[in-house]
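Q: predicted coordinates and the sequence they were generated for:
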Amino acid sequence: MGQTASQPESGKTLRVIGAGLSRTGTTSFGAACSYLLDGPCYHGGTQILNSPESHIKRWVEIFRHTPVKSQDDLEALHWGIKEMLDGYVACTDLPSNAFVAELIEMYPDAKVICTVRDPEKWWNSLAPIVEKGNLTVLTWIFAPLPTLRWFRTFHDALDQGRVGELYFRPGEPQRPTRAMWGRHIEHLKKVVPKEKLFFYDVRDGWEPLCAILGVPVPKDVPFPKLNDAAVMEGFMQKSARRGILAWAGILLSIAGVGYTVARYAKVV
């Protein structure tokens, strides 16, 4: 998250569907899959926030076809997902982890690997963002920045679409909660054939992941250890500073124009 976006490669097809929730080592997992499978990995946060604005807008369009209410929705959903993920050997994190049912149908030879950690530690990592984050303030700060000015729209499309469909319940807060963990695992067991579903903790390193993929364990190559939370926090802080500076420039420009107009009016 927050690094350079990967580029799809012709001839590559999806071999790993990363089904883990955010804050479960998805960045490390994606880097490991990319190394083992010799191809690019689509890590949702990295791709969306480091790509041209058209990229996040396309995902918003895709999510607006969920919940699926018609054949047209279903066809648009499949076409959109394929458009975004073709050319990658693996995908992980949002938005792809919300489309596991569709992905396993579209890529039947792929393996579904859900990265896991202690559920309480997972929620303790996510809760401050969910409960204290102020999307309204961020929306205003990010408004001058390409791509990031779509962050709130993207977030709303998730909650009103597939994410809300899978994890929110009537009468409960319409946002991620601790219950999301169990509901996610239950959903995966429901939509993925048992022989294709694997659970993996990145703290266990190369061996179990290589066993799942049926590839040799790398020799003298350290397992990638990338801190999802720290990278995300650093990216958002840097982006917030960019937004504030952009607003300062806008306000100074407005003030400059106003001053010029006032002087001209006084002279006239």
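A: Yes, it's here.

Q: from now on I want contacts and neighbour counts done on CA atoms only, so please keep to that.
A: OK.

Q: wasn't H155 part of a helix?
A: Yes - counting by DSSP: H, G, I helix; E, B strand; the rest coil, H155 is located in a helix.

Q: what's next to the strand or helix carrying E75, contact-wise?
A: If you go by DSSP states H and E, E75 is part of helix 71-85. By Cα atoms under 8 Å, 6 or more residues apart in numbering, the surrounding residues in contact with helix 71-85 are 8, 14, 42, 58-59, 62-63, 65-66, 68, 91, 102, 106.

Q: where exactly do the strands run in the stretch 1-150 of the chain?
A: For the stretch 1-150 of the chain, the strands defined by DSSP state E, counting those that start in this stretch cover 16-18, 41-43, 90-92, 111-115.

Q: by contact count, what packs against the third one?
A: Contact analysis of strand 90-92 by 3 or more Cα pairs under 8 Å, 6 or more residues apart in numbering; DSSP states H and E lists strand 16-18, helix 26-37, strand 41-43 as its packing neighbours.

Q: follow-up on the earlier one: so how far is the helix holding E75 off the chain centroid?
A: From the chain centre to the centre of helix 71-85 is a distance of 18 Å (Cα atoms, centre = their mean, to the nearest Å).

Q: and what of stretch 78-92?
A: 13 Å.

Q: below is an additional structure, to be compared with the one above:
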Amino acid sequence: MEAIEELFYHIDPPRRTRTVPMQVLAVGPSRSGTRSLRASLLQLGYEHCYHGFDPEDWKNPPTAEDFDKVIGHCMAITDHPAAAFAPELIAAYPDAKVILNVRKDVRKWHKSVMETLMPVYKSWRFSFRSYFCAELYWMQKSFVRGNWNIFYRGNFEKNSYQVLEDHVRMVKSIVPPERLLEWDIYDG
């Protein structure tokens, strides 16, 4: 399968080096104000805030060197990649501040994901189109079928509340209080 993927869906992965220090890790899940948080971080001068996903698939826990190949030009990171790799990012960038962005009203967060992201996740059209575009193929494979499933233990609808609770507990347990800001989009 790897040979077929290479033949039909080859994309040169980014090969960056760290050019600016990583300063902010916003490790809350998608639909917890990540786009607004990204806009705020950019406005505050944190250049190149990574907000997305990539086709990289690490076999071992990624290191700062591994992350830097993709986000070496970024001073901050938000959204699902930050949440999914939170422990690794926190370990890789021990001087970065950590924002735990979650929506206090977990039902609203769940509803937002169900109305915006899950239709794409479940879309046969998106899945079908991904076979004709390398970028969509890797998005489908690495994010939709890959990392999203792993993070939410195979079923967002069934496991999301518990995963979010576990995620918050884990982040709070590994980040010293002086390095952690808990933030909800309604906090402003």
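A: Happy to help now that I have it. Quick caveat: nothing in here was measured; it's all calculated off a predicted structure.

Q: TM-score for this pair?
A: With the length set by TM-score structural alignment, normalised by the length of the second structure, the two chains reach a TM-score of 0.76; 166 aligned residues with a Cα RMSD of 2.5 Å.

Q: returning to that earlier point: could you redo the contacts of helix 71-85 of the first structure as TSV and give each row neighbour count and distance to S28 of the first structure?
A: Output for the contacts of helix 71-85 of the first structure, formatted as TSV (neighbours: other Cα atoms under 10 Å; distance: Cα to Cα, whole Å):
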residue	neighbour count	distance to S28 of the first structure
P8	18	19
L14	25	18
Y42	33	12
R58	16	26
W59	19	23
I62	22	26
F63	27	26
H65	20	30
T66	20	29
V68	17	32
C91	27	12
E102	17	24
M106	14	25
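
Q: can you list those residues in a markdown table and add distance to H187 of the first structure?
A: Listed next are these as a markdown table, based on distance: Cα to Cα, whole Å:
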| residue | distance to H187 of the first structure |
| --- | --- |
| P8 | 28 |
| L14 | 21 |
| Y42 | 22 |
| R58 | 25 |
| W59 | 22 |
| I62 | 20 |
| F63 | 18 |
| H65 | 19 |
| T66 | 16 |
| V68 | 16 |
| C91 | 18 |
| E102 | 13 |
| M106 | 18 |
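
Q: which position in the second structure aligns with A19 of the first structure?
A: Matched across to the second structure, A19 of the first structure falls on V27, judged by TM-score structural alignment.

Q: what's the helix or strand where H184 of the first structure lies aligned against in the second structure?
A: Following DSSP H and E, one finds H184 of the first structure within helix 179-191. Per TM-score structural alignment, the counterpart of helix 179-191 of the first structure in the second structure is residues 162-174.

Q: and that stretch against the first structure, how far off on average?
A: Stretch 162-174 of the second structure, aligned to the first structure and superposed, deviates on average by 1.6 Å (mean Cα distance after the TM-score superposition for the first structure).

Q: distance from stretch 133-140 of the first structure to the middle of the chain?
A: Distance, centroid of stretch 133-140 of the first structure to centroid of chain: 18 Å (Cα atoms, centre = their mean).

Q: tell me which residues of that stretch come out buried.
A: For stretch 133-140 of the first structure, a neighbour-count test (16 or more other Cα atoms under 10 Å) marks 138-139 as buried.

Q: follow-up on the earlier one: so what does the helix holding H184 of the first structure touch, helix or strand wise?
A: When contacts are defined as 3+ Cα pairs under 8 Å, 6+ apart, helix 179-191 of the first structure packs onto helix 100-106, helix 162-167.

Q: out of the ones you listed, which one sits most buried?
A: Compared across these, helix 162-167 shows the largest average neighbour count, a mean of 19 (mean count of other Cα atoms under 10 Å).

Q: and the contacts of that one?
A: Residues from elsewhere that reach helix 162-167 of the first structure (Cα under 8 Å, 6+ apart): 63, 66-67, 98, 158-159, 174-176, 179-180, 183-184, 187.
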